[in-house]
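Asks: only geometry, no sequence info:
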C-alpha cells in the first residue's frame, strides 16, 4: 500500500489592500486551492477575503478563523495570551484535518505572511508537518512609502520597523536611535507614538499613512492628525533624510544671523569608543544636528551624514570650541558638541556651560546627554573594581597645579577609596604616574591591584592587572586609564584562567 499524500499548505500574501497588487503566484494559488482560510474578528468581516474575492473560483471550502478576542478583555484562565494560544491551536487543528485529507490549504494574509501576519501562527504549528510554500506580498511599509512618494532609506541609512505597542520609553529610544522608521499598529497606540516622536525630536519629520492603496486612504503630516481618527490600519513613517535633501535640491545651508529658526546646543557623550557604547538618545541627537563640533579624533567616530557640517579642532582649544558651538546656535543651527566618554567627566560639558552662562550666550538652549564613562567601561572589562566607594581624579596638571592633585590623592588614599585616575601621562607629562604611585604606596600595600586599561572598546584594547609596587610609568600613556584598588580590592584567578578584580560592597567593622 502506498502512503496517502497530504495536502500542501500555502501562506499567501495579498499585499496592502488593493486587489490589483496581489501577485500572479498568489492569484493562481487562491483560484485552485481546495480550502481557503482567513482570519476575522467576531463581527465576521475579513479584509483578507475581501482583497482575494475576485480570485476565488467558487465552490471552494472556506475556513473562517474567528478570533475570540482582539483588544477587549477576556475571562479565559490564561488571560489574553492564553485565549489566543488556544485559538491558534484549534485553528491549526482545523487546517491540519484538511491537509491530512489531501486537500491543499491557502491561508490568506494581508501584506506579507511573515511580517506581523496572522498566518505565521499557523506556519509555526504546521510547516514542519506538511509541505509548505510561503508567497510573499507587498507590505504596508512599501505601500506607505509609495503613497508618500518618499524613499525610506538611501546609502548607509538604517530603517527600523517598530510596533507602536511598545512602551513609550522604548518607542522613544528606538526612534531616537535610527535614521528612518516605520511605526506599525497605531490605532489606540497613536498618542504614545506621537509623544515618543516628539520626545525624540522627530515629530516634524513624521508622516502619517492610513489604509494605503485601500478605499479611504489618507496621508498627512503626523503632527496634524487627530488621535481620535486613527485606525489600526495606519502607520507612521520617518522617511530618508538623505533622499529628502536630494529631492529638494536644497542642501542644508547656514541661516542668516537674524533667521527665525531657534538653534540649540547639545553636548553629546559618545562613550569611550565606537558605536556600541553610544546611547539611543545620543545617537538621535547626532543624527538631528545640522553641525557637529569637536576634537577631530572624536568627530571621526561619528558617521558622516549628507547635509551635516563638521567642525573639527585640536584637543587643547575647549573654550574656543564651546564659544564657536554657541555662536552657531545663535544663528539658528542645531549643534552637537561631540565629547568622548561622558561629557560631564573631564570633558566638554563644563566648557560649554561656562561659556553659556556668560554674555552673549545666556539665552542659547543647552542640553547635556550622558555617555558611558571610561572608568565604568574599564571597570567592566576587569570585573567590578568600583564596587564600593571610589574617587575620580585627573593627573593632568595643565589646568590645576600638581600640589592640588597630590593633596587630593593623599586625601583619597587616607580614606581608603578606590581610585580612577584619568589623563595619567602623555609625551610631555612623564612624571605624574611615578609620583602618584610613590605617594599611594605610603598608604597602600605594594600588592594592591592596579588595573591598567588602554583603548577600552577600541581596536588595540589591552587590560592588565599589576601590583601597585610594580606600576611602570613607561607603560602608561594618554589613552590609558588606571583603576587603583583600596585595601579591600581583590584580584582573583578563576578556574578558566582569567583574573577578575573586584571590591566587596561590605567594609569591615
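Replies: Yep, that arrived. Please read these numbers as outputs of a predicted model, since none were measured by experiment.

Asks: Please make it C-alpha for all contacts and neighbour counts, starting now.
Replies: OK.

Asks: Can you list the residue ranges for strands in the stretch 51-200 of the chain?
Replies: 61-66, 105-109, 132-135, 159-163, 180-184 (DSSP state E, counting those that start in this stretch).

Asks: before we go on, here's another structure to hold up against the first:
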C-alpha cells in the first residue's frame, strides 16, 4: 500500500478590478470571482483600512480567508538599507510568497484592486511574480479616469483626439511638455504632487481647461475647476482632467488676435516640438504652403488657408490681417521658420504701421541641415555656414562670393535650395567652384526628403556629385578640410567633422 500523498492541484489566481469606488460599479465577473475565491487578499496602509476591501465588503463571506498585504511604507521614510525601492521590492516578494503558499495548497486567491488591476495598481506586482506559475485571470474594472469623466459629464476625447495619461510624479518640465503636446489628458497621483501639476498645467497653457475630480463615485466626492482648488485639500485619490477640446469654448485661449510662426521640422509630426503642437492646436486659423499644411492634423472648427510656395509676402500679410481682426493664426513653415523660411516674411510685413500692434512670435523647428547631418553622421560637428543657392532673391555673384569666403574660412557648408525645375545650373556652378577651392575629394552629403518616405542620404565627393540628382527636396552638406568619412562593416558611410581643430603653427 503506497503512502504517497495525492498531489494537490494548485489554486487559481484572480486579479479583481473593483472599479473606482461605488460598489455598484463592480462588474458581474468581479462579484463571481470573489464568490469563487477561498482567499481574499488586499493591500492596505499600516492603519489597516483598505479601500479595496471596503468596496467589496458586501460580497465577502465569513468563511473567506483574508490576507491583508500591509505596505511597510507609503509616504513616510524607511530605514531599509535599500531605501524606499528596496523596502517595496522586499514587501512584494514576501506578499507573493504568502499568496503562493495558498495557491500551492489548492486555494483560489482573489487579489482585490481599486479601479483596474493593471492600471497603476498594486496587483500588477503580484501578477508579475505569480502569473507564470499559476492559472491566472485578470478581471478588468472601471478606471478612475472613466469615473472622473462621467462625474464631470464631459467627453474625454472625440474623433481623432489623443488622450494622454500621466502620473503626477513625473518631473515638472516633463509634465509641461506632455500636456502641451496632447489634445486631452488625465494626471493621476495628485496629493503632494498637486502644486507641481498645477504649475505644469499653467506653463503649458492648459490650466483654464483643467478640471479637478476627487474620490469619483465615492463618499466625499468633489469636482470643480482645478485652478480654484486649494492645494492643501488635495488627497492622493484625485485626478486632474483636461477634457476634449471639441465643442468646448473654454479649451481655446482668449484674448486679442496673434500670429505664431510654427516650424514643423523637415517631415511632419515626428519632428514637432511640444510647444509647436500646442500652438497648432490653439490656432483658429492655419496659413501656409499647402505641402506643409498637409503635415498638420485636421481639427474640427479650425480653418486652413493653403497657398503656393512663391507667395510668402502675401501669405504673411494675410495672416496678419486675420490676427488684426482678432483671430489666433498659426503660420506653418517647414524646418525652422527662421532659416530661409516664413519667419522673415512675417516679421518684415509686421513692421508695417497697420500691423505694429499685432503680437508675433516664432517657434523653432528642426532644420533641414540638422536633420540631414544627423542622418549622415555628424558633418556639422565644427563651425559651419548656411547658404542658399537660390538666386531669385539675391544675385549669383553674391552667392559665389559667399561660397569663396566660407571656403577661405574652411567652414563646412550647408547648401539650401540647391536646384529646382527652373533652376538647374546653380548646383553645377557651386560644385565646380568649391572643387577648385577645396578639392574634388571633399566629402559631400546629398540628403533628400530627410524624415520622409523617400529619404535618401548618400555620402559622396564633390568630384562625383551629379547636379541632375539634386532638386528642391535636397540639401547638400559640403565638408571642410577636416571632415572625415568612415565606412562601417555594413557598408554605411558616415561623415563627421572633428570638434578639435588642428593648431596653426606659429613662426
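Replies: Thanks, I have the structure now. Note that the structure is a prediction, hence the values are computed from the model and not measured.

Asks: quick one on the thing from earlier: nearest to residue 25 of the first structure, of the strands of the stretch 51-200 of the first structure?
Replies: When the strands of the stretch 51-200 of the first structure are compared for distance to residue 25 of the first structure using CA to CA, the nearest one is strand 132-135, at 7.3 Å.

Asks: so how much does that closest one differ from the second structure once superposed?
Replies: Strand 132-135 of the first structure: mean distance to aligned residues in the second structure after superposition is 0.9 Å, counting by mean CA distance after the TM-score superposition for the first structure.

Asks: and the strands of the stretch 51-200 of the first structure, which is most packed in?
Replies: strand 105-109 (a mean of 29; mean count of other CA atoms under 10 Å).

Asks: What range does it cover in the second structure?
Replies: Mapped onto the second structure using TM-score structural alignment, strand 105-109 of the first structure spans residues 109-113.

Asks: Look at the closest residue to residue 68 of the second structure other than its chain neighbours and give its secondary structure.
Replies: Ranked by CA to CA, 6 or more residues apart in numbering and with sequence neighbours excluded, the top spatial neighbour of residue 68 of the second structure is residue 42, at 5.3 Å. Under DSSP: H, G, I helix; E, B strand; the rest coil, residue 42 of the second structure falls in the strand class.

Asks: Residue in the first structure paired with residue 42 of the second structure?
Replies: Using TM-score structural alignment, residue 42 of the second structure lines up with residue 38 in the first structure.

Asks: So which residues make contact with the match of strand 105-109 of the first structure?
Replies: 11-18, 33-34, 37-43, 52-53, 99, 102-103, 121-123 (CA atoms under 8 Å, 6 or more residues apart in numbering).

Asks: So for the first structure, the centremost residue is which one?
Replies: Against the mean C-alpha coordinate of the first structure, by CA atoms, centre = their mean, the closest residue is residue 177 at 4.1 Å.

Asks: pretty sure that one contacts residue 284?
Replies: Yes - between residue 177 of the first structure and residue 284 a contact is recorded at 5.0 Å, counting by CA atoms under 8 Å.

Asks: quick one: what's aligned to residue 78 of the second structure in the first structure?
Replies: Using TM-score structural alignment, residue 78 of the second structure pairs with residue 74 in the first structure.

Asks: And the residue nearest to its match when sequence neighbours are not counted, how close does it get to residue 306 of the first structure?
Replies: Among residues not flanking residue 74 of the first structure along the chain, residue 80 sits closest, at 6.1 Å (CA to CA, 6+ apart). According to CA to CA, to the nearest Å, residue 80 of the first structure and residue 306 of the first structure sit 46 Å apart.

Asks: returning to that earlier point: in contact with the residue nearest to residue 74 of the first structure, which residues?
Replies: 69, 73-74.

Asks: Please apply the same query to residue 224 of the second structure.
Replies: Per CA under 8 Å, 6+ apart, neighbours of residue 224 of the second structure: 211-213.

Asks: Out of the residues you listed, who's the most crowded?
Replies: residue 213 (25 neighbours; other CA atoms under 10 Å).

Asks: Setting the sequence-adjacent residues aside, check what's closest to it.
Replies: residue 223 (4.5 Å).

Asks: Can you name the helix or strand that the one you found falls in?
Replies: Using DSSP states H and E, residue 223 of the second structure falls within strand 222-225.

Asks: what's the average distance of the helix or strand just after that strand to the first structure?
Replies: Once the chain leaves strand 222-225 of the second structure, the next helix or strand it forms, by DSSP H and E, is strand 238-242. Comparison of strand 238-242 of the second structure with the first structure after fitting gives an average deviation of 1.1 Å (mean CA distance after the TM-score superposition for the first structure).
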